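K.L.:
just coords:
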């Protein structure tokens, strides 16, 4: 038999959330529940095409548009509207922000890692413990020479933010130009965000140590239902560190990147629509950096995708569609908050062992339940309830019909211990 070096490559496991979805599809149990994948579902636990997106699609089909290539950096109107949405129209006009279209949030994070690895050359990248698992894979792939360090984020004893641990780690271990990945809102997987006062303290540390922040903004609108409120941290960091009234240039970090996804708040998961926004100090033009971003995009994807971008652009530039979309976002956020409280109350009503207040305090699409890996396995094997091994539950898989079943299943596994 011919030997190839490829013969020595081991078979790697599928990413956990995708593997769970495949296992769920094969499960024939009638009361199975999928709480694994981070996608929105309606009250019937079915994919929901936002009415605003449906209207945009119908509008676009009437235009008889072509399917030509976009520019390498994406559509100019799209990146302008994406920038306005994150930074506000007032701040987005400033000349020290440049934007490119990406292959959703993952593509933005990957492009950020490539850019930082090649041009910033940090010694370390600090990632929250825990975090979205793809952060580690992205930086391992794009910046293998950059040391990945964890900063404390979640305190399992109090089931709340370990703010003191986070600050201490950044204070004591981070060096100038090191990268810090921050979740802009609705932290994945914990559902716990810093308060405004805590964000201000984090910004102080970033300025003092001259760290390079990469914001991951995947859930704007899902934390509170308010798009502006969910962008507060990004706008505060920009205004404080890089805006017209920011710190002296000598105390300003080298820059900041915001990775933006439209998968969740537009329901355009498979269209892969996102943006990367690069901020430079006031005295530095971002145009040189922009051309290097464009070069990286050209080498990887040549140019971004078209149809989903057109949907987002149509909605954000039309007052009627924009208003309808904002209501759609509120609908999704409200339903998730509703089932979150239903689950908490149901667990308390049936006397499930432990305190479940943390479920009600958390925000966004997920609940970090505090269930152990053993308990999660039993939920899946015995009760056919699927969630990630770390105990992260995607709440949109719950509804009025299955929440009592899920609560009883959780009670059974926690009461065994």
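P.N.:
In hand now; what should we look at? Keep in mind that this is a model prediction, so the values were computed, not measured.

K.L.:
from here on, contacts and neighbour counts on C-alpha atoms
P.N.:
Noted.

K.L.:
hang on, residue 152 packs against residue 169?
P.N.:
Yes: Residue 152 lies in contact with residue 169 (CA atoms under 8 Å); the separation is 7.3 Å.

K.L.:
These two - which one has more neighbours?
P.N.:
Neighbour count, other CA atoms under 10 Å: between residue 152 and residue 169, residue 152 has more, with 21 against 16.

K.L.:
quick one: the helices in the stretch 251-400 of the chain?
P.N.:
287-300, 307-316, 319-349, 357-361, 373-383 (DSSP state H, counting those that start in this stretch).

K.L.:
now, of those, which is deepest in the fold?
P.N.:
Most buried of those, by mean neighbour count (mean count of other CA atoms under 10 Å): helix 307-316, with a mean of 22.

K.L.:
Mind listing residues that contact that helix?
P.N.:
Helix 307-316 is contacted from outside by 52-53, 56-57, 60, 75, 77-78, 81, 266, 268, 271-273, 321-322, 325, using CA atoms under 8 Å, 6 or more residues apart in numbering.

K.L.:
Next up, a structure to set beside the first:
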């Protein structure tokens, strides 16, 4: 129940009314899997909608749990922000009663979160269609530095008295990756239903991993119960979140100083550990080959992995990738891919003779 209070709030009406069933699980992944299997066994709708894109493990976890996975629009590559209209349209088209996966805060992998007003519109739409919210909270307190602020989206849904599922992980905000500490909470409509749900969750867990490990859970419980330790943890948590925010600002400033083409404000608008840089696969490959910088092919980077020392090198690499490959694409459109290799070999100019036509592109 300590985990439920952390995410729902100590004054949560659902907790006061004993309408929450909470079980310890194997970090966030285990919480999602137990929740998915519980829904596959006992819920009338077996389709779950997940954001596009989302954490790579989500579709695998829910498919193996016995649910049918569908997606809803979330990220807009053009604005590097939220495709809010697409999100609303897709959820409006979902069948009544469908399950919807929501990232509580610091969306992984995009770093793009709805505003509080947008969350309210999402809540109203989902409740009007009886869509079941399934929240994944992997970064509470790690995004903004405030445990309460990072839980606002969830608490909006709890306050209306409706049902929902909540998967929590302590891997990031307490650094307990190796201990696999998490919790699954299900907010129910009544005390009687919560008792029955808890019983069924135990029946899901028993043949899956029988009992969760105790050491990491004891660490979490000790911190959450001791006011001095809890306060110390929140201070350290904010320090880590502030550091990530500082890395975002430093990277943005470095690109701006270099005059890197494009609008890079999304770096400071996004939140949490990850940022979708907007770099394409060729630019990522170029940075890997020329600067030995490694990131996922979709351009996602972990802001927590940056430092004041490494940001200049990363900024140089991004600037080179954007300026060189932007010119290369201009030259190669409708002509031939060989122009790109010519450009990379000589950034000063791009010359190609084709049917007696000479094309020149200055750097």
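P.N.:
Here it is on my side, so go on. Since this is a predicted model, take the numbers as computed values, not measurements.

K.L.:
Can you pull the TM-score for these?
P.N.:
Counting by TM-score structural alignment, normalised by the length of the second structure, the TM-score of this superposition works out to 0.87. Behind it: 323 aligned residues with a CA RMSD of 1.2 Å.

K.L.:
Pretty sure residue 61 of the second structure sits against residue 34.
P.N.:
No: counting by CA under 8 Å, residue 61 of the second structure does not reach residue 34; the two are 9.5 Å apart.

K.L.:
between these two, who's got more neighbours?
P.N.:
residue 34 (26 against 19).

K.L.:
hmm, back to that, can you put the helices of the stretch 251-400 of the first structure in TSV and add distance to residue 206 of the first structure?
P.N.:
Shown next, in TSV, are these (distance: least, CA to CA, whole Å):
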stretch	distance to residue 206 of the first structure
helix 287-300	21
helix 307-316	32
helix 319-349	31
helix 357-361	27
helix 373-383	35
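
K.L.:
elements contacting the strand or helix carrying residue 344 of the second structure?
P.N.:
In the assignment (DSSP states H and E), residue 344 of the second structure maps to helix 338-345. For helix 338-345 of the second structure, the packing partners by 3 or more CA pairs under 8 Å, 6 or more residues apart in numbering; DSSP states H and E come out as helix 311-332, strand 349-354.

K.L.:
change it to 6 Å
P.N.:
helix 311-332 (3 or more CA pairs under 6 Å, 6 or more residues apart in numbering; DSSP states H and E).

K.L.:
And what about whichever residue in the second structure pairs up with residue 164 of the first structure, helix, strand or coil?
P.N.:
Correspondence of residue 164 of the first structure to the second structure, assessed by TM-score structural alignment: residue 85. For residue 85 of the second structure, the assignment made with DSSP: H, G, I helix; E, B strand; the rest coil gives helix.

K.L.:
Would you mind measuring from residue 85 of the second structure to residue 114 of the second structure?
P.N.:
According to CA to CA, to the nearest Å, residue 85 of the second structure stands 12 Å off from residue 114 of the second structure.

K.L.:
And the two? Which one has more around it.
P.N.:
Comparing residue 85 of the second structure with residue 114 by other CA under 10 Å, the one with more neighbours is residue 114, at 21 against 10.

K.L.:
Please pull up the equivalent of residue 232 of the second structure in the first structure.
P.N.:
Aligning on TM-score structural alignment places residue 232 of the second structure opposite residue 324 in the first structure.

K.L.:
again, but for residue 119 of the second structure
P.N.:
Under the alignment (TM-score structural alignment), residue 119 of the second structure pairs with residue 199 of the first structure.

K.L.:
That match sits in which helix or strand?
P.N.:
helix 196-209.

K.L.:
Report the buried residues of that helix.
P.N.:
199-200, 202-203, 205-207, 209 (16 or more other CA atoms under 10 Å).

K.L.:
mean per-residue distance, that helix to the second structure?
P.N.:
With mean CA distance after the TM-score superposition for the first structure, helix 196-209 of the first structure departs from the second structure by a mean of 0.9 Å once superposed.

K.L.:
Done for today, thanks.
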